[in-house]
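A.B. asks: the sequence and its predicted three-dimensional model are supplied below.
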Amino acid sequence: MSGSPSPAVEVIHNTAAGRFEATIDGLLCVAEYTLQGRTAVMHHTLVPPALEGRGIAGALVRAALAHAREAGWRVRPTCSYVASYMRRHPETQDLLA
């Protein structure tokens, strides 16, 4: 169902793997980061092609940025999707490292 919005996406913070995860229709979607001091370097977002266009990547990034804010982290978006998301959402600009 590409293009259809997803119902609420349950995002889990997998600290051991350094990523935020959601499993949709049995497929793993992730937003990966590396913590460097108090800065989360957001370097990769992956949503399988069968799930694209459903808002899943946005949900992953929203969860990651909310966690960064709560943890007092800064964010360096080296992933093009995360950088684009942060440009489109000015309320996240204060998190930029």
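C.D. replies: On my side now, so go ahead. Note that the coordinates shown come from a computational prediction; the quantities given were computed from them, not determined experimentally.
A.B. asks: from here on, just use CA atoms for contacts and neighbour counts.
C.D. replies: Fine.
A.B. asks: and the residue nearest the centre of the protein?
C.D. replies: The centre of the chain sits closest to V61, judged by Cα atoms, centre = their mean, with a distance of 2.4 Å.
A.B. asks: so it sits right up against V82, yeah?
C.D. replies: Yes: if you go by Cα atoms under 8 Å, V61 and V82 touch, sitting 6.7 Å apart.
A.B. asks: may I see the buried residues of the strand ranked longest in the chain?
C.D. replies: Secondary structure of the chain per DSSP state E: the longest strand is strand 27-36. Neighbour counts using 16 or more other Cα atoms under 10 Å place C29, V30, A31, E32, Y33 of strand 27-36 among the buried residues.
A.B. asks: okay, now the one to match up with it:
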Amino acid sequence: MARIEREANGKKGRFIIYADNEYAGEMTFTWAGKKKFIIDHTGVEDKFGGKGMAKQLVMEGVEYARKNDLKIIPLCPYAKSRFNKDESIKDVLA
């Protein structure tokens, strides 16, 4: 069972995914003003690769953006490809 937590320290933050309470990966972001954030990096530990965890991280960021009326700038190659593949999340693109 995967669990995702969000950490933020003002200008930067990250979403962290845990599988059975073990760190599995993270998606980092940087604020670009008050209403936008940039997804800088998405990475999953090799042990957890191929299990859809990177997608879960991006989708958690999308849900966070929707709930808080924010926009996302996906600079990370994985996040950018996710936005290109999934029409249903383009509403949060900056």
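C.D. replies: Thanks, I have it. Just so it is clear, the model here is predicted, and its values are computed rather than measured.
A.B. asks: circling back to that earlier point, state the helix or strand in which the residue nearest to the centre of the first structure lies.
C.D. replies: Remark: V61 of the first structure resides in helix 56-71, with elements defined by DSSP states H and E.
A.B. asks: what do we get in the first structure for G61 of the second structure?
C.D. replies: Counting by TM-score structural alignment, G61 of the second structure corresponds to A64 in the first structure.
A.B. asks: tell me the SS of the nearest residue to that match once chain neighbours are set aside?
C.D. replies: Residue nearest to A64 of the first structure in three dimensions, not counting chain neighbours: F20, with 6.5 Å by Cα to Cα, 6 or more residues apart in numbering. For F20 of the first structure, the assignment made with DSSP: H, G, I helix; E, B strand; the rest coil gives strand.
A.B. asks: what's the match for F20 of the first structure in the second structure?
C.D. replies: In the second structure, F20 of the first structure lands on F15 (TM-score structural alignment).
A.B. asks: give me the number of residues near that match?
C.D. replies: By the criterion of other Cα atoms under 10 Å, F15 of the second structure has 19 neighbours.
A.B. asks: correct me, but it touches E26?
C.D. replies: Yes: between F15 of the second structure and E26 there is a contact at 5.5 Å, judged by Cα under 8 Å.
A.B. asks: shared neighbours of the two, anything?
C.D. replies: Shared contacts of F15 of the second structure and E26 (Cα atoms under 8 Å, 6 or more residues apart in numbering): L57.
A.B. asks: and K47 of the second structure, what does it touch?
C.D. replies: A24.
A.B. asks: show me what it aligns to in the first structure.
C.D. replies: Using TM-score structural alignment, K47 of the second structure lines up with A50 in the first structure.
A.B. asks: residues touching L60 of the first structure, list them.
C.D. replies: L60 of the first structure neighbours (Cα under 8 Å, 6+ apart): V11, F20, E21, A22, V30, A31.
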